[in-house]
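Engineer: This is the structure alone, sequence omitted:
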C-alpha cells in the first residue's frame, strides 16, 4: 500500500539510491593463505579462488586479496586464477576494483607475468612486467641465499 502513496519520481530516486549502495559494496578481505596455503601451486586451487573472485566482481563488490603469509605462488596458479579472470571480466574491472594486500613484489610480478602472457594486460606493458619479474626473482633468490648463510 505504501508504494501507491509515493510518487513516480520518489520511487525512481529510491531505486537509484539502492543501485548506488550496491555499487559501493566493500567485501571482507579474501585471505589467500587460508584458502590455498602458503605456496599455492595448483590449477584446481586457482580455479576455486577465481570462481569466488568472479562472483564478487559480478555483484559489483570491491575485492581485497590478502596475501599475508603467502611466500610465493606458482605460474600455473596465477594463470588459472588471474589470467582467466581477466579474460572473463576484463583487466579494467580487475584493476579498478581489486586491491592486493601484503603481496610481495615477487607475487605481484608472477600475477602480472601470467596476465601479460595471455594478453590480458596488453603487449605494451609486457616488456616492463617481464623486467619486473626478473628483478623480483633476483631479489627473492638473493634474500633466500642471504638467509641460508
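Structural biologist: The structure has been received and is ready for your questions. It should be emphasised that the depicted structure is a prediction, and the values quoted were computed from it without experimental measurement.

Engineer: drop to CA atoms for contacts and neighbour counts, all remaining ones
Structural biologist: OK.

Engineer: Which residue would you name as the spatial centre of the protein?
Structural biologist: Central residue of the chain (C-alpha atoms, centre = their mean): residue 98, 5.1 Å from the mean position.

Engineer: correct me, but that residue touches residue 61?
Structural biologist: No - at 9.2 Å, residue 98 does not count as touching residue 61 under the criterion of C-alpha atoms under 8 Å.

Engineer: and the comparison structure, right after this:
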C-alpha cells in the first residue's frame, strides 16, 4: 500500500490546473500498486473543480469498481469529503448516460 499525501503539494486545492497536475502523478501510482491511500490530512480546501479534475476524472481511466478497489481516502474534512463525493457522482452520471 502506497500513500499519496496531498499536504506535500499544499493545503488549499481550488484549480483544475492543480487537479490535472496531481492526477498525472496519481495515475501511475494507482496503476503500479495494489492500493493507494489518498491522504488529505492537513488539507483545508478541496473545490468541486479540483476534485473533479484530480479524482473524478480517474473514472475516464478505469471503472468505478476498480477505482474503489485500488484507492482509499484518509483525512478528508467534511467539506472536502463533500466536494469529492459530488465530483465523483457527477462524473459517474455523465459517463453512465453515454
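Structural biologist: Everything's here; your move. Nothing here was measured: the structure is a model prediction, and the numbers come from that model.

Engineer: How far off centre is the longest helix anywhere in structure 1?
Structural biologist: Assignment by DSSP state H gives helix 126-148 as the longest helix of structure 1. Centroid separation for helix 126-148 of structure 1 versus its chain: 21 Å, with C-alpha atoms, centre = their mean, to the nearest Å.

Engineer: residues in contact with that helix?
Structural biologist: 105, 106, 109, 110, 112, 113, 116, 117 (C-alpha atoms under 8 Å, 6 or more residues apart in numbering).

Engineer: swap the cut-off to 6 Å and go again
Structural biologist: 106, 109, 116 (C-alpha atoms under 6 Å, 6 or more residues apart in numbering).

Engineer: What residues of that helix count as buried?
Structural biologist: For helix 126-148 of structure 1, burial by neighbour count (16 or more other C-alpha atoms under 10 Å) applies to 126, 129, 130, 132, 133, 136, 137, 140.

Engineer: what stretch of structure 1 does stretch 78-85 of structure 2 fall on?
Structural biologist: Under TM-score structural alignment, stretch 78-85 of structure 2 corresponds to residues 105-112 of structure 1.

Engineer: quick one, what contacts the residue nearest to the centre of structure 1?
Structural biologist: Residue 98 of structure 1 makes contacts with 63, 64, as judged by C-alpha under 6 Å, 6+ apart.
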